[in-house]
Structure formats: C-alpha cells, structure tokens
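**Q** have a look at this fold, sequence not included:
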C-alpha cells in the first residue's frame, strides 16, 4: 500500500490495433510503431491529490501539453453515503470547482476518481447500488467531470459496485475505469479485482483496466518490472473481455520515489510512454501532480509534494506526451 495521500487514474481507447497483441514474454519489448498506431495513447493525465497543496491547474495547462486531470479522491462524507473530497471537503468546494473551470475554459476536462488508499469508500458506505449510483451522479453533475474512475484498494461488494457503475455508465454515458494495485509483475491483479471485473463484464459494462505499476516487489530492473506487470495485466484483461486486451489497458505509475523505495525516473516515464504508444493502450497517467518537481532531490522517503529526484518541474507531466 501507499502513503495516505497517494492515489490515481481513466479513459476509453478511441483507436484499436488491427490485430490483437498477445501478452508478451516475461521481459516484454515495445512493439514497432506502425502507421496505424496513434502517436500517443488516447488519454493521458496526471493525478491530482486534492487533499494536498498542488499547482493551480490553469497554470499547468498553460505550461504543459496536458488537457486532462484525474481528481482524487472522492470518499464517503463523514462515513455516510454522500460524496466528499477525502471524506470531508464538500464536493462543491469553490477551490476545486475553480480549478476545474480553469481546465475546461482551456478546452480540457477532468476525471473523477473514487476510492484510494485510505478512508471510507462510498462503495462501502452506500447500502444499495441505487444509492451508490446516486452519489456518483451527484459528484459527476456537480463537478462536470466526463469520466468516472474507481481506484479499488480495499474490499468492495462486486455486485453492488458493478450494478451502480452500470447505472451511471448507461444513464449518463460516462466512461468507467477500474484502477487497481498489482501484486507483482508476474501475478498482476489480485483475485478481488478480477472478481469485480468479471461482475462488470457480465453486466455488459465496458471499462478501462488501469494497472498501478508501483509499490510492488522489484524483479530485475524496476523499468522491466513495470513493463512486465503491464503485459501481465493485459493478459488477465484479455481472459475476461475478448479482443485486443491492450485497447482497454491503462497504466499509472508513481513519479519518482515509490513508497517501497524504488525510483521511477523521467527516462522510465518515457519508456512507459513508448510502450503505451506501441500497444495503443487506453490510458497513461502518474501519481501525482503535486510530486512533479525536484524540490526534494535525493529524499529517501516518498513525499506527497515532491518526487525525490533532481528534475525539472512538470517533467513527468510533459513525458506523458513524449515532450
């Protein structure tokens, strides 16, 4: 698991490979990029931890090519079935809505992320699927977010959650992402996550499966570990949904110092983007915007407000688009 402030990311792929890419070997290499593969993943976005100080999003839009942000995390307000940022800040907080307005005025958009590493989940506070769908609906309509993500890092009721997500996905035409931890590079997603994905598939709900390639045991180099984990998750996804598994794959990494001590460098970020482009995946993101600076170079413990690397500000944000 991670620091209390950590969490992440969603999108639906707009272009598919013409042939299915089977899961690769233990140490995958990015496929050659053909003319039919887009020059970047369909969606890229940094995560924004609204519970910590972060750069104004309007300023980030002005200084980087990013036009989407994942706002995290929405939790149960004082443990009740009502949405609130980090479980306490109102979902219509003026500062958050001001950030969203700045993004949208520049032609950008936001994803709303529920769940995370700590706190009481809406998914557990709401008694029924209808109540949970109502909480999602309220948050989406209040913020104007056009995508919904569930970052599931604790046990949830798969049938209740799947029913609620189906309601929102159908009624509001909101794309859905399931973000989940990786046990290790070879094992991929945990059984509880696979159970939730199967429940969604059985209801005909199409989702992006976003692998958190962070904070798991290293095997070989850390870069190889992250790439292998992504390929493993693609294989698991392909067993649930037929077709090209990469078309619904998402990857989210932790910029700089992970909670387990390993470092994800800017060069690693570019390698992950190369993999994303080669396989035309649905989403690429990182945790988190507040950490995308070099204000604590050589810090040996993960911080919510700096990467622990000597880096330029917004280096990871720019790397999402290969800049």
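**A** Thanks, I have it. Keep in mind that this is a model prediction, so the values were computed, not measured.

**Q** every contact and neighbour count from this point should use C-alpha atoms.
**A** OK.

**Q** what does the helix or strand harbouring residue 114 contact?
**A** Taking DSSP states H and E as the definition, residue 114 sits inside strand 109-116. Residues from elsewhere that reach strand 109-116 (Cα atoms under 8 Å, 6 or more residues apart in numbering): 6-10, 67-75, 100, 103, 121-123, 140, 144-153.

**Q** the structure to be compared is supplied as follows:
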C-alpha cells in the first residue's frame, strides 16, 4: 500500500492496496496472550480484541507510531511494511532497509509505549512494492522454515500477537510463494501451540465489489490445503478500477457479503457468526488511487462502522493513519492526506470505538464556515457557506443560529436548519448606519447530541477609502432606497436578489430610464473601481459629476459589471444605475466602490 516512486502501469496502486486478510485466532486463547521466553522471563502480551480498529501506519515516513497512536486515539496500529532488501534473501527489514532491522532498536521503544497504553501493533509483511519486486519474503525466500523463523522473530522481538500478510499484485499469482507462505503459517502455529503462545495471522487481499477474485480465493484455498489457520480475511475495499461510480459504503457491504459466501464454501462447518468474525475491511478515506469516482466520504464512515457492529466483523482498518486529514482537497491517491474536506483524525475518531466492543458511537457532527471572514461597506452584505458533517453515529437535524452581531448587522440562514452532512448559506447584511469595526460573530449549530460553533470575522469598513467617504446601502439590505434617490417606480424588492434579502428594481418607462443615484465624496484625484450586480435589458452602471465612466449589459441572469474611474479635485461623484426607455425592469444589488 505504500506510495512509491514507481507504480504498476496496469493498475495505478500505491502501497495502499496492501490491506489485509487478517488471520485471527478463533479460540479464547486467541484473545492474544503471548508468553515471551528468555532471560527476562515470561511476559503476557496485550491481547488484540475480538473487534479491533487497526489502521495502517506508514513505517517509512519517519513518523513515530506511539505519537500518532496517541494523537489519533488509535490504540492498535498495523505497521507497514516488512520485506527483504533484495530478491532471494530470507532476511526481512522494515521497508526492506538494512538500516531498519527487526530489533528492539527499530521501533522497539515506540511499540512498548503503545503496549503500555493498552494497545499493540500488527506487523505487516508484503505490500504493493514488495509484491511487485519479488521482495515479499515468501516470494523471495525458498526455505519454508526460514520464512517461519522471520514470522516468529517478530513475535519474540516485539511481543506482538498478530501478523498481517498483505498479498497483492504479483504475489497473488506466484503459486510457489503462496504455498510456501501458507506452509510457514502452519509451522508458526505449531510452534506457538508447543510454546504456549498464541499467534494470529491476518491476510490482506484486494477485492471486487462482489468478493475476492479467483486469485485471492486461491490464496485461501491453498491455506486450507496446508492446514494453515486463517483467522480473518481483511479485504481492501477501494481501488476497484472498474470504471464505475461507487457509493463506497454500499460497496464495502456488498464486497463483504460476497466474501462471507466464499468463506461459507471454504469453511462449511463454521457458524454464521464465526464466518462474520473472520472478516475485516480496510477502507481508503477520501479519494483513492483511481480518482473521485471512488471517494470514501465522512458520511460513509459511520455507515460502515454501524454495519460492522451489526455483523460482528473482526477488524476495521484504513490506509493509512497519515492520510487522516483534509490537507489536500481534490487530490487523490496521496499517502499524507485524504483529498477531501475533513477534520484531523475524523476517520480515526469514528472507527476507534470499534476496538474492544460493539457499542455504537453517539451521534455527533462538525460545523465549519467558508470563508470565515470578509469586509463590507455599510449598507452591503456578504455570504458564507455553513458546512456540517457527521462525525459519529447517524445524521441528525441541526438548527443554525448566530450571536455577536453588532447593531446594524443582521444574520440570516438559508435554510435555517440542515441534516448533518448538509450545508446552508449564511448572509451577513449591514445597514447604512452600521458602525465601522471588526466583529466576531458566532455561528452555532444545535442538535439533539449538543452544539458546535464556528466564528466569523466581519469587518464593517470605516468612513473613507483613503480619506474620503464610501458608498452606503450598496446591497439595499436596509429595506429602503435611502440614501439612493430614484425615479417613479424604483423600489426595494425581496426577489430576485443576488445576495442577502433585498435588491433594487429600476423601472424605465417610455419617458424615463428609472435612474437610481447616490452621491459620494471620495479622495480627490484617486483611482477607484465601481462594481455592481445587475439583471435585465440594457442595464447601465457608472459614475458622473466629478468623473465620467459607465458600462452596460443585457442579461436575464445576475451579471457583475465593473467600472474604473478617477476622481477629480473635489472627489465627489454620483454613482448611478439605470435601464433604458421602455426596455423593461432592471434589478441591481451589491454595489461597492473600492
């Protein structure tokens, strides 16, 4: 699953596809106690719960696993990857780097910290890079006992109770390697039984939306023939590369249902509950390697969580912990960010309660503003988007409100309530009398689970643009035309509007253009830009008096017009908007001079 400089041309997969078919013990002993021998005496390892959240940790990044475990709340990590430094070798290192040997000096202290905090790690062998370079140990090494010894070394060095085997790409078609790998699993399980240890194995395999393909199924069939116990099959529910548009939570359920049916054929003596307890799923939060058509959203996470609880599956995971942030919106296939808008550790926080229990997380949501600040002239308005997302449990109704707005500023929402996951437009409208200053306005979302807030910084511009006056009531949000002056028929309307709650209608007749004027005194001999939004036939905006400039358009939808001008010695100009004789009404909104 690791992102590397080279990728397979047939299937643009990063290391992420190396997820898991997790071989977990099915007996009570498989709760995970491992007795470590040697001079230090026996020590009980932290058990892996029967239901565990264990996201992948990218071991090549230089990040500290104990730090990220603490920050994210994920007590259990699947650490990727272990592979040989070169094809033909029987010695594994972290990331295939001889400077990162399997020893207490490499990750030992961090793993001990995680264990002391009640968790553990699951070392993962293979991954896409190893599986395409013949450095996955069972592909590289032809001695089954040496492969088994490498697995056992992880158990005794780090006091772990589960090993993950991420098998994909070329490793799915290397029949000799498949057979050696499963024979080594059987040897390790025999060794564990004879020494009083419990070792769980997990297989990570790619999947289709209807279950394993024939190559993945062949891995399990070979395990059965070699009497190798596979405790959990953890399927990678992403990177389908089938050209379809996916609803990823639904496809996870469909893929797992297909796997359940395949396990029924492989293990006919197992009960329904035992077969579900053999299943794990690994997601790729956000946009996967294929692209936007395969996006696992923040709304998908609680859906998958609740489904996993209801079925009693063994493992929830995702690729990878370092992706659990929203630092690269719109970018797919990254190993350090999800490509979607999300809060830090959103997916970890949603899945983490799965470890050790089956209690659904309580309903909760998040709230954000975009943009979170703006400056307006008195009499104008501005808008922002209020976005909500489900952070745990199910979507609920969220009522929106605001506080902290000063006199002369009104805040309105459209709509005033949303279902978590939805958005609303908030309008900040100022009257001509609004006092200049910067104000922190609190936008609040309230639901049955509680409330969340976000702060909006609104600056009401002061008198003068470089020393002069300014246009007021440019958005007509005061509800009247003043200080604009107009002709018969000109008025303030509530529809259509460009933003806020009001706009102006200019009513030309056979004998008038319906001109609406406002005189302002700006700084003398200074360049300015007039902007305004208009709708209608032959809509003109401009300035006259101390400067002369105008432009026009004919449009049935809102159109922004811009006029540049330079004031004269007095700095006074008249801003105008008008239509044309007998050509129909013109609508105007959101005028400003800057």
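**A** Everything's here; your move. None of the values given here were measured: they were computed from a predicted structure.

**Q** TM-score for this pair?
**A** Once superposed, the chains reach a TM-score of 0.84 (TM-score structural alignment, normalised by the length of structure 1), with 296 aligned residues with a Cα RMSD of 2.3 Å.

**Q** quick revisit: from the contacts of strand 109-116 of structure 1, which land in strands?
**A** Under the assignment DSSP state E, those contribute 68-75, 147-152 to strands.

**Q** between these, which is closest to residue 94 of structure 1?
**A** Distances from residue 94 of structure 1 to those, taken as Cα to Cα, are shortest for residue 71 (14.4 Å).

**Q** how about that closest one, what's its match in structure 2?
**A** Aligned against structure 2 by TM-score structural alignment, residue 71 of structure 1 finds its counterpart in residue 79.

**Q** its match: neighbouring residues, count only.
**A** 23 (other Cα atoms under 10 Å).

**Q** what's the answer for residue 130 of structure 2, then?
**A** 33.

**Q** what's near enough to touch the nearest residue to it once chain neighbours are set aside?
**A** Once flanking residues are discounted, residue 130 of structure 2 sits nearest to residue 136: 4.8 Å by Cα to Cα, 6 or more residues apart in numbering. Listed by Cα under 8 Å, 6+ apart, the contact set of residue 136 of structure 2 reads 82, 83, 84, 125, 126, 127, 130, 171.

**Q** just to check, the second one is in contact with residue 135?
**A** In other words, residue 83 of structure 2. Yes: if you go by Cα atoms under 8 Å, residue 83 of structure 2 and residue 135 touch, sitting 5.6 Å apart.

**Q** need the residues touching each of the two.
**A** Listed as contacting both residue 83 of structure 2 and residue 135 by Cα under 8 Å, 6+ apart are 96, 126.

**Q** thinking again about what came up before, so where is the strand holding residue 114 of structure 1 in structure 2?
**A** Using TM-score structural alignment, strand 109-116 of structure 1 pairs with 120-127 in structure 2.

**Q** the stretch 251-400 of structure 2: strands as residue ranges?
**A** 279-283, 286-287, 295-296, 315-318, 364-370, 373-376, 381-392, 397-403 (DSSP state E, counting those that start in this stretch).

**Q** can you redo the ones you listed as JSON lines with mean neighbour count and distance to residue 554 of structure 2?
**A** Below are the strands of the stretch 251-400 of structure 2 laid out as JSON lines (neighbours: other Cα atoms under 10 Å; distance: least, Cα to Cα, whole Å):
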{"stretch": "strand 279-283", "mean neighbour count": "29", "distance to residue 554 of structure 2": "51"}
{"stretch": "strand 286-287", "mean neighbour count": "28", "distance to residue 554 of structure 2": "42"}
{"stretch": "strand 295-296", "mean neighbour count": "24", "distance to residue 554 of structure 2": "41"}
{"stretch": "strand 315-318", "mean neighbour count": "27", "distance to residue 554 of structure 2": "53"}
{"stretch": "strand 364-370", "mean neighbour count": "20", "distance to residue 554 of structure 2": "31"}
{"stretch": "strand 373-376", "mean neighbour count": "18", "distance to residue 554 of structure 2": "27"}
{"stretch": "strand 381-392", "mean neighbour count": "22", "distance to residue 554 of structure 2": "24"}
{"stretch": "strand 397-403", "mean neighbour count": "19", "distance to residue 554 of structure 2": "38"}
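
**Q** let's have those strands in TSV, adding distance to residue 250 of structure 2.
**A** Shown next, in TSV, are the strands of the stretch 251-400 of structure 2 (distance: least, Cα to Cα, whole Å):
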stretch	distance to residue 250 of structure 2
strand 279-283	12
strand 286-287	15
strand 295-296	10
strand 315-318	15
strand 364-370	21
strand 373-376	38
strand 381-392	17
strand 397-403	23
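
**Q** between these, which one is closest to residue 452 of structure 2.
**A** Nearest of those (Cα to Cα): strand 364-370, 6.3 Å.

**Q** what angle sits between that closest one and strand 381-392?
**A** 150 degrees (axes from the mean of the first three to the mean of the last three Cα atoms, to 10 degrees).

**Q** what is the corresponding segment of structure 1 for strand 364-370 of structure 2?
**A** Using TM-score structural alignment, strand 364-370 of structure 2 finds no match anywhere in structure 1.
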